[in-house]
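# Sequence and predicted structure below; questions after.
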Amino acid sequence: MITRTLFEAGIVSFAITILLGPIAIPFLRRLKFGQKVRSDGPARHLSKTGTPTMGGLIFLTGIALSTIWFVPFNPEAILVLGLTLGFGFIGFLDDLIKVHWQRPVGLRAREKLAGQVVLSLLAGALLVLTLSHGTEVIVPFSGFFSPGGVTLDLNLGVFLAFTALVIVGTANAVNLTDGLDGLAAGVTFIAAFAFLCLALLKGKVEVAHTMAAFMGGCAGFLFFNRHPAKLFMGDTGSLALGGGLATAAVITQSELFLILIGGVFVLETLSVILQVISFQLFKRRIFRMSPLHHHFELGNWSENKIVLFFCGLTIIFSLLGLVGGYNIWW
């Protein structure tokens, strides 16, 4: 029964996304909501100029309607959805400023960060104060050495700060990853499946339904976002996916597992940080270009090859994450 409803939740999200795509693409074109491509990026990206963006709206609609239909009264599932839509709204404002008011940077960094931190702190507070969620964080692989695993018991203040770091960090890491056709959606699809499994192992069936909806939305979006992309998700989609995925990790007390499962997001973010530090201190670049996917692009890898490689890595990272729960949840 659970397997069937999980499948149905994914299919509903998938179907809605597929149906909305052909409507959204010409509509966004008429509004002239086209992607602006950086002149200092890879040269072959210049051909993508004008491709409709803000396409994250179509899979967010699918995710929202699927979640509301299948788990309408579960507070944890609604919290995942709320953070997904909240971060999506911040991304929507950012995209809107870029494409409508022609401001290249969109929202100012401090405005975007402030909104993300407030939403994350609110989510953490709601979990602890109204949903009786513990402030413990489970350590991956600790079940190999101690049956039941090892947990880090954080006080409320540290837990809230940690929650904000996890959610904000993941949202922006997914945003950095969204630089190639199909990359962010493909990697998130796999990561969402891993968290669906973790949610089931933790007995969080309703959260698993939201992850199924994530999978369906990402799969549907890939029909329009695979290379050569007809539609980009924009910050509307990437911030939403990262925010929702991280919230599911917090609810299942698997924040540290997110480092493994979201290993590609971590690598993309680290590549940017290391590139900046290296250039500031030594005037030398470690990578041809950052984030990491651009390094491979400038090494003459095709977009499809990079996306498949990163998705393959995510499968390996996700398996490691699930193995890390041995003797803790299974």
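Yep, it's here.
# Only C-alpha atoms from now on, for both contacts and neighbour counts.
Fine.
# give the contact list for residue 197.
When contacts are counted by C-alpha atoms under 8 Å, 6 or more residues apart in numbering, residue 197 touches 208, 322.
# what are the ranges of the helices in the stretch 1-150 of the chain?
In the stretch 1-150 of the chain, the helices defined using DSSP state H, counting those that start in this stretch lie at 2-30, 56-70, 75-100, 109-129.
# go on, the stretch 201-330 of the chain?
Under DSSP H, counting those that start in this stretch, the stretch 201-330 of the chain gives helices at 205-225, 234-251, 255-261, 263-282, 292-297, 303-323.
# With mean neighbour count and distance to residue 166 added, can I get those in JSON lines?
Formatted as JSON lines, these follow (neighbours: other C-alpha atoms under 10 Å; distance: least, C-alpha to C-alpha, whole Å):
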{"stretch": "helix 205-225", "mean neighbour count": "28", "distance to residue 166": "18"}
{"stretch": "helix 234-251", "mean neighbour count": "29", "distance to residue 166": "6"}
{"stretch": "helix 255-261", "mean neighbour count": "23", "distance to residue 166": "7"}
{"stretch": "helix 263-282", "mean neighbour count": "17", "distance to residue 166": "11"}
{"stretch": "helix 292-297", "mean neighbour count": "20", "distance to residue 166": "21"}
{"stretch": "helix 303-323", "mean neighbour count": "19", "distance to residue 166": "16"}
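# try this one side by side with the last:
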Amino acid sequence: MIYHILLAFVATFILTCILGKLGIPVLKSLHAQQSIREEGPESHQAKAGTPTMGGAFMMIALTLGVAIFAPWNVATGMILFLTLGHCLLGFFDDFVKAVKKRNLGLTAKQKLLGQFILAAIFCYCLTEIMVIPTTLWIPVVDTYVDLGIAYYVLTFLVIVATSNAVNLTDGLDGLASGTSAIAAIAFSVIGLMFSSSTNAMAAESIAYFGAMVTAVCLGFLVFNTNPAKVFMGDTGSLALGAAFAGMAILTKTELLLVIIGGIFVMEALSVVIQVISFKTRGVRVFKMSPIHHHFELLGWSEQTVVNRFWFGGAVLAILGVLLATVSM
């Protein structure tokens, strides 16, 4: 199985590179250009006009890779549905902002409604079709706690929070794509480790899916490293976040997602802390949120921030896999 996964990885990576080469001129012709926040770091103004919605060719490559290489079962179908559903949601938002030139895109309520609908369908399939128990796995002590109906609330929160967290991380060249590649390979390894467990079908699907998510992120990174030739937009970032949530839920590693996706958690928390602090005390904790902008305004170069976040993401991913290992 490992050799077949490696073949899937290489083929999907090459396909992403080809689609990127073909897709960037199309995005330029559609004038799908990134809007830059005026209050953001001054150096970012040079990024204005860079094509966005590059997540579209990432998801096309992922879909083709899954169709050709991944095992066809309910778990594969569910994770692909959740990922592509969020891709379409992000695409509509990007299309309104970048092509129709309406700066606000979808409203926050419209986005949340879409995310809740997708999460609800996923939860229904999870318990009614796959018949996955409503338990939460506690790593290290290798214990399962039955949450009952609260498990559905947890699943909703994991999907909505993770998709938005990756979306917030997508603010510097190569940041979201690089950290996502690192997190995805960790889930692929976990899928391989759990492939002999009672939930072997889902684990095998995640082993393939994680490897191919890694491939599309690295393929996209070819065009997204500084200076970026294209941005993934909500089309890619919301989809990647949903993919991580789905992989964690299907492998019962929701708590490990907090560690493996620690960079995404830090980015989201920085926004929450900033908003709460400013609204309640009128004080900004960070120079700017998400936190990657805070470090830029402290004087770090964009590439320094990205490299250090990649390193942090790698350490957390290794820690997550090690915790899964000792818990088996």
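Great, that's in hand. What you see is a predicted model, and the numbers here were worked out from it, not measured in a lab.
# Tell me how the two chains score on TM-score.
Once superposed, the chains reach a TM-score of 0.96 (TM-score structural alignment, normalised by the length of structure 2), with 321 aligned residues with a C-alpha RMSD of 1.1 Å.
# what's the closest of the helices of the stretch 1-150 of structure 1 to residue 212 of structure 1?
helix 2-30 (4.7 Å; C-alpha to C-alpha).
# circling back to that earlier point, how about JSON lines for the helices of the stretch 1-150 of structure 1, with mean neighbour count added?
Putting those into JSON lines (neighbours: other C-alpha atoms under 10 Å) gives the following:
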{"stretch": "helix 2-30", "mean neighbour count": "18"}
{"stretch": "helix 56-70", "mean neighbour count": "23"}
{"stretch": "helix 75-100", "mean neighbour count": "22"}
{"stretch": "helix 109-129", "mean neighbour count": "17"}
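# Distance to residue 173 of structure 1 for those helices - can I get that in a markdown table?
Output for the helices of the stretch 1-150 of structure 1, formatted as a markdown table (distance: least, C-alpha to C-alpha, whole Å):
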| stretch | distance to residue 173 of structure 1 |
| --- | --- |
| helix 2-30 | 23 |
| helix 56-70 | 16 |
| helix 75-100 | 13 |
| helix 109-129 | 13 |
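# what's the closest of those helices to residue 192 of structure 1?
helix 2-30 (11.2 Å).
# how much does the closest one deviate in direction from helix 205-225?
Here the directions of helix 2-30 of structure 1 and helix 205-225 differ by 40 degrees (axes from the mean of the first three to the mean of the last three C-alpha atoms, to 10 degrees).
# now for helix 2-30 of structure 1, which elements pack on it?
Here helix 2-30 of structure 1 touches helix 56-70, helix 205-225, going by 3 or more C-alpha pairs under 8 Å, 6 or more residues apart in numbering; DSSP states H and E.
# could those be laid out in TSV, adding distance to residue 261 of structure 1?
Shown next, in TSV, are the helices and strands packed on helix 2-30 of structure 1 (distance: least, C-alpha to C-alpha, whole Å):
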stretch	distance to residue 261 of structure 1
helix 56-70	21
helix 205-225	14
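# between those helices, which one is nearest to residue 241 of structure 1?
Residue 241 of structure 1 lies closest to helix 205-225 among the helices and strands packed on helix 2-30 of structure 1, at 7.8 Å (C-alpha to C-alpha).
# The closest one vs structure 2, average distance?
Following superposition, helix 205-225 of structure 1 is found to deviate from structure 2 by 0.6 Å on average (mean C-alpha distance after the TM-score superposition for structure 1).
# how near is the nearest residue to residue 328 of structure 2 once chain neighbours are set aside to residue 217 of structure 2?
Using C-alpha to C-alpha, 6 or more residues apart in numbering and skipping residues adjacent in sequence, the residue nearest residue 328 of structure 2 is residue 142, 7.0 Å away. Separation of residue 142 of structure 2 from residue 217 of structure 2 (C-alpha to C-alpha, to the nearest Å) stands at 32 Å.
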